[in-house]
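>>> Just the structure for this:
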Amino acid sequence: MYVQIADDIAQQIAEGNLKPGEKLPSTAALRAKYEVSETVIRFVMVRLKTQGLVDGQPGRGVFVTKPAG
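Predicted coordinates:
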């Protein structure tokens, strides 16, 4: 399930719906949108960070970075 959600967010980034520097919705908002647990959202964030699509900033949130390429 987390792979599908990560792919959905990655697609939003690729299409420009989420732009570099833009803050992703909160964990609670993502949980509600996708109807999954916090653990699933954590796996999503790890996958997106590994792909270089987002960067977490402690105390501030998770932000879209420029995709590698």
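
>>> For the rest of this, base every contact and every neighbour count on C-alpha atoms.
Fine.

>>> ok, which stretches of this structure are strands?
54-57, 61-64 (DSSP state E).

>>> One more sequence to fold, the one below, so I can look at both together:
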Amino acid sequence: MPSRPADYVRLVEAITEQIRSGELAPGDKLPSYSQLAAQYNTSISTTQAALRILRDRGLIEGHQGKGTYVTEDPPLA
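Down below sits the predicted model:
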């Protein structure tokens, strides 16, 4: 029986796919940490870890006090 990916991996993959498919376009604002945590049934810390990975990959960027957005030119490779 294959093991299930860690929650943060599922979240990273889901948001990456939304960006690649165009469901989340450059400049789009992501839901808040608490909204994402509820949507994907994860903890806030797991959600933060996933978004940190997405930031490190250049797919999203945070703006203090304004939210987290898809970068204007996200790398899709």
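
>>> Give me the distance between the residue mapped onto residue 68 of structure 2 from structure 1 and residue 53 of structure 1.
Under the alignment (TM-score structural alignment), residue 68 of structure 2 pairs with residue 62 of structure 1. Using C-alpha to C-alpha, to the nearest Å, residue 62 of structure 1 is found at 10 Å from residue 53 of structure 1.

>>> how about residue 42 of structure 2, what's its partner in structure 1?
By TM-score structural alignment, residue 42 of structure 2 lines up with residue 36.

>>> Hmm, I typed the wrong one, I wanted residue 54 of structure 2.
Aligned partner of residue 54 of structure 2 by TM-score structural alignment: residue 48.

>>> Can you report how many residues lie near the closest residue to its match other than its chain neighbours?
Spatially, and ignoring its direct neighbours in sequence, residue 48 of structure 1 is nearest to residue 54 (5.8 Å; C-alpha to C-alpha, 6 or more residues apart in numbering). Using other C-alpha atoms under 10 Å, the number of residues around residue 54 of structure 1 comes to 25.
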